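only geometry, no sequence info:
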């Protein structure tokens, strides 16, 4: 027989099985496929029976494909296994992907992906969705004997299964490790699929006992086995498969689960919180109850309750082991934990990069921010900007990766999205900001208090070190929402003196209450004005010394109209966010971006782990100091400086 099917009957007394095998042989014959039935004289067990077939493959000079009685090959599986086997001369073993076959299972089992509970159709649909994120094949530490392609050179050179493993379990790992000593590798054919009913060849009750006993034998022969398998489970390759489980459509609800990471947002009001909450509510409104998106909020219960979103999505603790189709970080990340949380939770990662003030202001700056935002610029799937102005600022500081999608989502400029109470009497001047220096609150308060001593001024921002008779300070973030709205409603006019913003919600909110708002002149304010219906209410000043005269001379009843345009709503912003996420989930290069991101993060985490494992930092510092003072260090200094200069020129 030069190739074909070799059927081994290990139950010679089962007449029904014999009859079925005869029928199968006839069917194969009609399809011009050679078939031999070998019937054992007595029940010999799995390993000895397989070795009979492997001996026949050696005799005929053929590759072998081991297939359990409880496995079913899907169309194209054998061709794909053979392709992968021939793709690399040192690949000796190949297994397909499956619904329930240990390390071959795709998507891997996680807390929200229990594939063993799925029907065969649902499991296959989930495989099809997940496999498009995977490369055609990749190397693995081992394969699984339920469906195992073995090159002829392996069994010809290194022999068949070791019968010391009795009735089975770990015998295939033994053969893989035996050949691996000579450099031969195992691989997965990610575009080949084989359904497995799950330990049906032996019975599930035998699995734990046999696996434990045979694992002791395997570890004794190949002590390196456990390490290489554990390394694989921690590798970007395997972690990408776990991450991909968040997108499968075989989940019970058949919906896409999107997580909004609010871990940087606490139980207080600010512009970032308002943006995140309004986008979340708009997504929920669009998808409830019949949409295809389920929202999750990565935050604590206190924050979710404070912002009124606890009833429109699932609350997930930041350290929860969950999988989603996408994670969108609502605001720029300031720690690596936010990067890891997104990378290891979802195949699509999006980040709202609102502004770069934390990098630009020296007193706020730290080295981690540079590295974290550079990682976002190179390895995220989508970077969301809240204005073209903020996009320009970010791009001037960071090089954007070629595979990264950039999306400008100007926030709502629609008055009806903001005004929540009726206008009231003009009681005060409202100055809006916070304690950060770029908000320019102290100097603005001092200037306006002196210029308008008869007017009451309410300041949302930092407490001044000076006492002012006509100024009331309110700490930003701690004001109840309706109280804050009341300050807008009662204002004669509003001043927003910030030097730099990614957007400017106070500007739009002032217009919503039909208030004149004085804002520092910038390209951002120009951009906002182009998208509001009452642009004449926005007054721009060049510097603080001009502001009192501008206010004094303004006739708020006869202001010139600027050039406005169609307003943008929160619903529009939310639609843009979900649209770009869905487009990214369907992008053919999604798997490449995922593996690239996880590989980069793997290197970072590995280096950090090595640093944490240094027991004696003082001793290390002493060694470095001694080295820097050595003659060889001084002699090689010019060469090191030249190498650094060349590297900088190339980068």
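Great, that's in hand. These numbers were taken from a predicted model, which means no experiment stands behind them. Numbers count the residues shown, from 1 in each chain.

from here on, just use CA atoms for contacts and neighbour counts.
Fine.

what residues does stretch 105-119 touch?
Contact with stretch 105-119 is made by 97-100, 123, 126-127, 130-131, 241-242, 244-246, 248, 250-251, 321-323, as judged by C-alpha atoms under 8 Å, 6 or more residues apart in numbering.

mind redoing it with 6 Å?
97, 98, 99, 242, 245 (C-alpha atoms under 6 Å, 6 or more residues apart in numbering).

go on, stretch 227-247?
Counting by C-alpha under 6 Å, 6+ apart, 107, 108, 141, 323, 324, 325, 344, 345, 346, 347, 598, 599 sit against stretch 227-247.

sorry, back to before: can you redo the contacts of stretch 105-119 as JSON lines with secondary structure and distance to residue 41?
Compiled in JSON lines, the contacts of stretch 105-119 are given as follows (DSSP: H, G, I helix; E, B strand; the rest coil; distance: C-alpha to C-alpha, whole Å):
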{"residue": "97", "secondary structure": "strand", "distance to residue 41": "34"}
{"residue": "98", "secondary structure": "strand", "distance to residue 41": "33"}
{"residue": "99", "secondary structure": "coil", "distance to residue 41": "34"}
{"residue": "242", "secondary structure": "helix", "distance to residue 41": "45"}
{"residue": "245", "secondary structure": "helix", "distance to residue 41": "46"}
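
what about versus this one:
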């Protein structure tokens, strides 16, 4: 716009006529005149009274001063005058200042679309860091401002519902179409909101120009822009859709988006390096999932590197697993976090789309850990619809961590992983010292068959086959019991304390792990760490796990029932059996992967992705969940 295409109205009725204020306004207007944005005669100043000397103080240029008591009429006249000259009007209300560059940005945005009717800048305090939130009522309640870098890296503008601000650029065409402001309102705000609503009904939108920043005086409260109760009632009656628009504004993703981005772009490490670890469905039981989670938490406590880490964990599980003893830096929050985080990490694979959606609401980046695809493949729980859940994760998470290459291969053959989803293989701990500090042979009084009650563990069939061939042998099992078999002692899976489990490993003569399908196989590493002979079913996974372990024990693989029986027989008689090679993927001096290394690899991958906040898939997830919510709300 040229200097003849912009008029300015300064509503200074709430401002003291002090020398400092006059100097501030004079300096701002001089900059705009010098920049060629306005002519002196296109500036209108609205004052509260005609006290002696006020006109001389304010009007020694060609400014147009108004002391009219009817502020709505005075404003309408100025707006219509600008419209008649083919100009837009920049309305500034109260102690607010805006640079020529920011006004030019407002003009650039309003020129983007002929139906952008009202354009607002972002706001900041003259003393203070960052840009104020779009609406102080919404978004992260612990944040009041957004780093300017976060605003600058985002979209140049956002469409918003009907609203007012201390600075508004009004398209002249809008004023001309509706012949100024409606009378009969008590406040200027009420009359302006009426104009915004009338214009919106004909397609003219309100827009926030994110690259334009206006400054509010830090010593002043924000200008009073609220309409009176009477005006609000009239607006609600004339424009009943306003109630829905208010609800939509309160729920708008813009608030969460900017709050989450604020943390990722913050120079304050206490805001940027924040992580919520989701342990929502960590049960009060011992299993491979809990062992992996506890390994991650203990490694994280040593390798956290300045992160603030909260755990979304049920109090019962927190106590059951003695998580408080790991580190006091792992702070439990339940049932709902009170703030937002840069990162949400779920070290347990999700079991529902609601899991993913809930994580999305807490952080800009969402990462998950995938153990295996067994439950989906076996269809034991078809009501979970895991194919849909995991495909959603594959399309919308920011990163997926797999506990083995074997798991990654299974997952990628079943689900299409989006290019924007980072994939990482982080092998669970394999260092024998993480499992047993002092290997010992024990009394070797029984053969220990490890698993649980799930069919793919294959514990029951294996025990029955072993009893047929070795009826005099004593067996102990984890995950299978049969009181009719006197030589078998079964222990319920998930309830035995770690010390009890360790005793079983230490005192076994042989450990058999017959599982048909795993993502890692803790029993293999644990058995080897106790210096035992471990017999496990051959697979690419077994080769992978073996290649990351170096230490005591020997690992024997089998394919068929006959091979298993032969291996057990040879081991009982002390005959040689060719063991699998161990540690081939490790450096020569390494014994395995420690918990600290495991957690550090996870953190390193997360930090790499965080270094590019714009790479977050948050917008994609938000749109997906909004569509799902809409579909559910309109379903017949």
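Here it is on my side, so go on. Just so we're clear, the structure is a prediction, and the values are computed from it rather than from any experiment.

average offset between the host helix or strand of residue 271 of the second structure and the first structure?
Assigned by DSSP states H and E, residue 271 of the second structure falls within helix 269-272. On superposition with the first structure, the mean distance recorded for helix 269-272 of the second structure (mean C-alpha distance after the TM-score superposition for the first structure) is 5.2 Å.

contacts for that helix next, please.
So helix 269-272 of the second structure is in contact with 263, 264, 266, going by C-alpha under 6 Å, 6+ apart.

give me the spatial nearest neighbour of the equivalent of residue 406 of the first structure over in the second structure, chain neighbours excluded.
Here residue 406 of the first structure is matched to residue 423 in the second structure, going by TM-score structural alignment. In space, and not counting its chain neighbours, residue 423 of the second structure is closest to residue 400: 5.0 Å by C-alpha to C-alpha, 6 or more residues apart in numbering.

mind checking the SS state of the one you found?
strand (DSSP: H, G, I helix; E, B strand; the rest coil).

only whichever of the contacts of stretch 105-119 of the first structure are buried, select them in PyMOL.
In PyMOL, a selection of the buried entries from the contacts of stretch 105-119 of the first structure looks like this (16 or more other C-alpha atoms under 10 Å):
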select buried, resi 97+98+99+242+245
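
now the contacts of stretch 105-119 of the first structure as TSV including distance to residue 23 of the first structure?
Formatted as TSV, the contacts of stretch 105-119 of the first structure follow (distance: C-alpha to C-alpha, whole Å):
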residue	distance to residue 23 of the first structure
97	28
98	27
99	28
242	41
245	40
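
returning to what we had before: quick one: the helix or strand following the helix holding residue 271 of the second structure to chain centroid distance?
As assigned by DSSP H and E, the chain's next helix or strand after helix 269-272 of the second structure is strand 274-278. Here strand 274-278 of the second structure is found 9 Å from its chain centre; the criterion is C-alpha atoms, centre = their mean, to the nearest Å.

give me the stretch of the first structure that strand 274-278 of the second structure matches.
Residue span in the first structure matched to strand 274-278 of the second structure, by TM-score structural alignment: 257-261.

who's in contact with the matching stretch?
Contacts for stretch 257-261 of the first structure (C-alpha under 6 Å, 6+ apart): 293-298, 324-330.

now do the strands in the stretch 401-550 of the first structure.
405-408, 428-432, 457-460, 471-474, 491-496, 517-520, 538-541 (DSSP state E, counting those that start in this stretch).

can you add distance to residue 3 of the first structure and mean neighbour count and give the ones you listed back as JSON lines?
Putting the strands of the stretch 401-550 of the first structure into JSON lines (distance: least, C-alpha to C-alpha, whole Å; neighbours: other C-alpha atoms under 10 Å) gives the following:
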{"stretch": "strand 405-408", "distance to residue 3 of the first structure": "50", "mean neighbour count": "18"}
{"stretch": "strand 428-432", "distance to residue 3 of the first structure": "80", "mean neighbour count": "24"}
{"stretch": "strand 457-460", "distance to residue 3 of the first structure": "82", "mean neighbour count": "24"}
{"stretch": "strand 471-474", "distance to residue 3 of the first structure": "84", "mean neighbour count": "17"}
{"stretch": "strand 491-496", "distance to residue 3 of the first structure": "80", "mean neighbour count": "24"}
{"stretch": "strand 517-520", "distance to residue 3 of the first structure": "80", "mean neighbour count": "22"}
{"stretch": "strand 538-541", "distance to residue 3 of the first structure": "81", "mean neighbour count": "20"}
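
now render those strands as a markdown table, adding distance to residue 603 of the first structure.
Listed next are the strands of the stretch 401-550 of the first structure as a markdown table, based on distance: least, C-alpha to C-alpha, whole Å:
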| stretch | distance to residue 603 of the first structure |
| --- | --- |
| strand 405-408 | 24 |
| strand 428-432 | 43 |
| strand 457-460 | 44 |
| strand 471-474 | 46 |
| strand 491-496 | 44 |
| strand 517-520 | 44 |
| strand 538-541 | 48 |
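
fine by me, we can end here.
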